[in-house]
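Colleague: here is the input, now give the coordinates:
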Amino acid sequence: MQRYILKRIIIAALTIFLVVSAVFFMFRMGNADPVAIMLPPNATPKDAKILTEKFGLDKPLAVQYVNFLKNAFHGDFGISFRYSEPALSVLLHKVPATLELGLAAFFLSVTIGLCVGILSAVRPGAWIDRFGRVFALAGMSLPTFWVGIILILFFGVTLRWLPISGRGTPLHFIMPAFCLSLYPIALITRLTRSSMIDALKSDYVLMARIKGVPERYVILVHAFKNASISLVTVIFGVLGYLVLGSVVVETIFSWPGIGRLVIVSFFARDYPVVQVFVLFVTSVIVSLNLIVDVVYAYIDPRIRYT
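Modeller: Predicted structure coming up:
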């Protein structure tokens, strides 16, 4: 087991290294000059030279890369071109807003997805089952940005029930959290329904019913307990999706989190902020996948030898 975990950790570390390195070279090999973007219109060539030297952009690409890796190992990801602050500090300042939105969306995703999925499986053909299947199909098909625009136009502009941007009151959470959680709700609903239907047809559930076990106990303990094993990967995957999905949702609703920050930094060619964002997101997703692999290895020992 220890060898399996060590192998997964090495693969995870290598994945993070390759992704961050790819982003580093992708930005450095582009045609846009970040110094030109930062300088005012009346700047002189001397001003450009000073800024270029300040951020180390005058050095060869290989030297920049080695310095980046060396500094990143010590937690130094450079100074933001746009904010003139450490890139890591700029990102961490925005994390609470994204964390709040992500937790709200995750709560909605798991709660609604599991409830609708279980009810759909328990009552096949009923209205809740038909609703769940239609909702799952729509939620997995509609683009997030389109859903966000429709929500803003209907609830924000037409009805004026909800604020269309910003963060500050509980009402500001409703549209962004629902928009971000729509796809995960649909995914969890669909997989919960199929897993529960298979579990309810199993022999151990039939035996429990023959023994006179209460139906609620049969559903929540015997059936759901076994169906939940296949949902572990999905629920952990939802966390990764929420981090990536925040880029679109936060931009649409002007939510002051890391998603909106990276879009602004990308167009401003703020390399340090984009790089630390990629490192953060990659680390989160890879760590979640690592946890899933370890949990599955404990659940099913056969995985350790594949």
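Colleague: can we go C-alpha only for contacts and neighbour counts from here?
Modeller: Noted.
Colleague: report how many residues lie close to Lys70.
Modeller: Neighbour count for Lys70, taken as other Cα atoms under 10 Å: 13.
Colleague: same check, this time on Ala186
Modeller: Using other Cα under 10 Å, Ala186 has 27 other residues around it.
Colleague: quick check: it touching Val134?
Modeller: No: proximity of Ala186 to Val134 does not meet the contact threshold set by Cα atoms under 8 Å, at 9.3 Å.
Colleague: just the helices from the stretch 51-200 of the chain, written as ranges.
Modeller: Ranges of helices within the stretch 51-200 of the chain are 61-73, 87-122, 127-141, 144-151, 171-200, based on DSSP state H, counting those that start in this stretch.
Colleague: could these be laid out in CSV, adding distance to Tyr271?
Modeller: Output for the helices of the stretch 51-200 of the chain, formatted as CSV (distance: least, Cα to Cα, whole Å):
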stretch, distance to Tyr271
helix 61-73, 11
helix 87-122, 9
helix 127-141, 33
helix 144-151, 25
helix 171-200, 27
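Colleague: mind checking how far the nearest residue to Val273 once chain neighbours are set aside is from Ile285?
Modeller: Of all residues not flanking Val273 in the chain, Ala87 sits nearest, at 4.9 Å (Cα to Cα, 6 or more residues apart in numbering). According to Cα to Cα, to the nearest Å, Ala87 and Ile285 sit 20 Å apart.
Colleague: one more sequence to fold, the one below, so I can look at both together:
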Amino acid sequence: MDGILLLYKEKGPTSFKAIEQVKKQFKINKIGHTGTLDPMAEGLLVVLLGSATKIADYVDDTKEYEMQIQFGAATDTDDAMGKEINTLPVPADLADKINAKIADFTGKIMQIPPAYSAIKKDGKKLYELARAGKEVKPEPRAVDIFSIEVLEVIDTTARLRVACSSGTYMRSLARDLAEAVNTCGHLSYLKRTRIGKFSSDNALTLSAIEDLQKHIISINDTLYNVKEAQISAPEQLMLKNGIALKNRFGFKPGEVIKAVFDGKVLAMCTVEGSVLKINRGIEI
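Modeller: The predicted structure follows:
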């Protein structure tokens, strides 16, 4: 069983636990996903099944979220699951201040991840160090926030829609935006609504899935963002034997290509000179 499943993760379980439930219920040998959701978050989880576990690096992983920020209270985890560590007054003109600062958080920015995150330092995850009482100072990372839309500001809360690159932390955005408007704050709600072209509107909760096969999206359709080389029967035999293909397709040097035969993505290739060099076999 190869392809992806659009799973709606409900609040509570970790992403790992959510896909492990899929694995157990449908007896899947290999399983993965394209991006973690925190336990308090809900929404779209793209689950990789079988040979699709090999394409995680090639999937369009731009993401969209709906988030809510609670201003006036900071937590150690930067979300509602953490311990309150600070409170500050919230500006009366909160909506105006937010709108004035949004531009500072769009485009390519440097973002400091939360101390409680799965990023590793010296072989250990930061949240493990933080829970052990050790001082954690995450290094700033470059992220790309494509757009921020203010949906609603009521009293001391704000709802936003954010489109961003993979690796962007909504908890950090909540914390930093609160600081930018001269108060403190944390992420109080998060829903992932989109990964690439796939929407949470088309995702199913685990309890709603009866016939898994009916809901699987093929690897080829998942890699809609990658250029395609429709190869011949002799060429597919060459790929199976690890032989690079001639670039008879006119692709440019450096381009990443999916080699497709009979609807299946046999391999991911890179154009090097006059050939398509195999990066990774997929459905060979």
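Colleague: once they're superposed, what TM-score comes out?
Modeller: After superposition, the two chains reach a TM-score of 0.21 (TM-score structural alignment, normalised by the length of the second structure), with 104 aligned residues with a Cα RMSD of 6.4 Å.
Colleague: how much space separates the residue nearest to Val273 of the first structure from Pro176 of the first structure?
Modeller: 26 Å.
Colleague: what does Met38 of the first structure give?
Modeller: Here Met38 of the first structure is placed at a distance of 31 Å from Pro176 of the first structure (Cα to Cα).
Colleague: same thing with Ala227 of the first structure?
Modeller: 30 Å.
Colleague: higher neighbour count, the two?
Modeller: Set Ala227 of the first structure next to Pro176 and count neighbours by other Cα under 10 Å: Pro176 wins out with 27 against 22.
Colleague: tell me who's in contact with that one.
Modeller: 101, 148, 249-250, 253 (Cα atoms under 8 Å, 6 or more residues apart in numbering).
Colleague: now render these as TSV, adding distance to Glu215 of the first structure and neighbour count.
Modeller: TSV is the format used below for the contacts of Pro176 of the first structure (distance: Cα to Cα, whole Å; neighbours: other Cα atoms under 10 Å):
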residue	distance to Glu215 of the first structure	neighbour count
Leu101	36	26
Gly148	40	21
Val249	41	27
Glu250	43	26
Phe253	44	22
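Colleague: widest-spaced pair of those residues?
Modeller: Farthest-apart pair in these is Leu101 and Gly148; separation 14.4 Å (Cα to Cα).
Colleague: what residues sit buried inside whichever strand or helix holds Thr233 of the first structure?
Modeller: Assigned by DSSP states H and E, Thr233 of the first structure falls within helix 232-252. Neighbour-count burial for helix 232-252 of the first structure flags 233-235, 237-252 (criterion: 16 or more other Cα atoms under 10 Å).
Colleague: okay, and Val273 of the first structure sits in which element?
Modeller: Secondary structure assignment for Val273 of the first structure, by DSSP H and E: helix 271-299.
Colleague: burial check on Gly132 of the first structure, number of neighbours?
Modeller: Gly132 of the first structure has 24 nearby residues by other Cα under 10 Å.
Colleague: one more: Phe178 of the first structure?
Modeller: If we define neighbours as other Cα under 10 Å, then Phe178 of the first structure has 21 of them.
Colleague: ok, it to Leu261 of the first structure distance?
Modeller: From Phe178 of the first structure across to Leu261 of the first structure, the span is 21 Å (Cα to Cα).
Colleague: ok, Phe236 of the first structure next?
Modeller: Phe236 of the first structure sits 24 Å away from Leu261 of the first structure, going by Cα to Cα.
Colleague: my guess is Leu114 of the first structure meets Arg190, correct?
Modeller: No: counting by Cα under 8 Å, Leu114 of the first structure does not reach Arg190; the two are 9.2 Å apart.
Colleague: how about the strands in the stretch 1-150 of the second structure?
Modeller: Ranges of strands within the stretch 1-150 of the second structure are 3-9, 31-33, 42-49, 63-71, 73-75, 84-87, 107-111, 120-121, 124-125, 141-154, based on DSSP state E, counting those that start in this stretch.
Colleague: highest mean neighbour count out of those?
Modeller: Of all the strands of the stretch 1-150 of the second structure, strand 42-49 has the most neighbours on average by mean count of other Cα atoms under 10 Å, namely a mean of 26.
Colleague: the more surrounded of Ala87 and Ile285 of the first structure?
Modeller: Ala87 (25 against 21).
Colleague: can you tell me how far that one is from Val278 of the first structure?
Modeller: 12 Å.
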